[in-house]
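Enquirer: below is the structure, and that's it, no one-letter string:
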């Protein structure tokens, strides 16, 4: 099932891309990968490959390309309660 990407813009405004960026379209396989990552960013490449029906290497390559092109990024979110505690390595 394709993952529709929609952007809501104020009336009368146009979508502008930062200098040097162009509009990217995700093909159905990229959409499937992004959909699975959006539900669980810790899912393994092997699991994605099995679910989508492609090789693990293809998943890895596509994720790297999506990151390089700035289309996806992975972010760590911490629990604010832990921020007050000292961290020992």
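Expert: Noted; the coordinates are in hand. Bear in mind that the values here come from a model prediction, so they are computed numbers and not experimental data.

Enquirer: C-alpha from now on. contacts and neighbour counts both.
Expert: Fine.

Enquirer: my guess is residue 45 meets residue 58, correct?
Expert: No - taking contacts as CA atoms under 8 Å, residue 45 lies outside contact range of residue 58: 9.0 Å.

Enquirer: another structure for you, compare them:
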């Protein structure tokens, strides 16, 4: 079963797959330029504000409001359970 949620809901240690980015939210174009795209997996390093993400061999700091514009599916939860 897939677990769809907003990136802003993820916890430190979660590994997720980006499924959708709301292009109507300011700042999402810049994220795309940085490689934050649908189909890309990322790891949440820090879940407080700002969030710290590991994406494509880079670390990106992201405001939680912008993270709420990104829908993801769990790949591995922070507890280590593989979910998809």
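Expert: Noted; the coordinates are in hand. All values reported here derive from a predicted model rather than from experimental measurement.

Enquirer: give me the TM-score for this pair.
Expert: Scored against TM-score structural alignment, normalised by the length of structure 2, the superposed chains reach a TM-score of 0.31; 47 aligned residues with a CA RMSD of 4.0 Å.

Enquirer: compare neighbour counts for residue 45 and residue 58 of structure 1 and give me the winner.
Expert: The residue with more neighbours, out of residue 45 of structure 1 and residue 58, is residue 45; 18 against 13, by other CA atoms under 10 Å.

Enquirer: can you tell me how far that one is from residue 68 of structure 1?
Expert: Distance, residue 45 of structure 1 to residue 68 of structure 1, using CA to CA, to the nearest Å: 17 Å.

Enquirer: and residue 65 of structure 2, that's in a helix?
Expert: Yes - counting by DSSP: H, G, I helix; E, B strand; the rest coil, residue 65 of structure 2 is found in a helix.

Enquirer: residue 63 of structure 1: neighbouring residues, count only.
Expert: Neighbours of residue 63 of structure 1 (other CA under 10 Å): 20.

Enquirer: buried sites along the helix or strand harbouring it?
Expert: Using DSSP states H and E, residue 63 of structure 1 maps to helix 56-68. Neighbour-count burial for helix 56-68 of structure 1 flags 56, 59-60, 62-63, 66 (criterion: 16 or more other CA atoms under 10 Å).

Enquirer: elements contacting that helix?
Expert: On a contact count with 3 or more CA pairs under 8 Å, 6 or more residues apart in numbering; DSSP states H and E, helix 56-68 of structure 1 meets helix 28-39, helix 45-52.

Enquirer: quick one: the first one to helix 45-52, angle?
Expert: So the one you mean is helix 28-39 of structure 1. 120 degrees (axes from the mean of the first three to the mean of the last three CA atoms, to 10 degrees).
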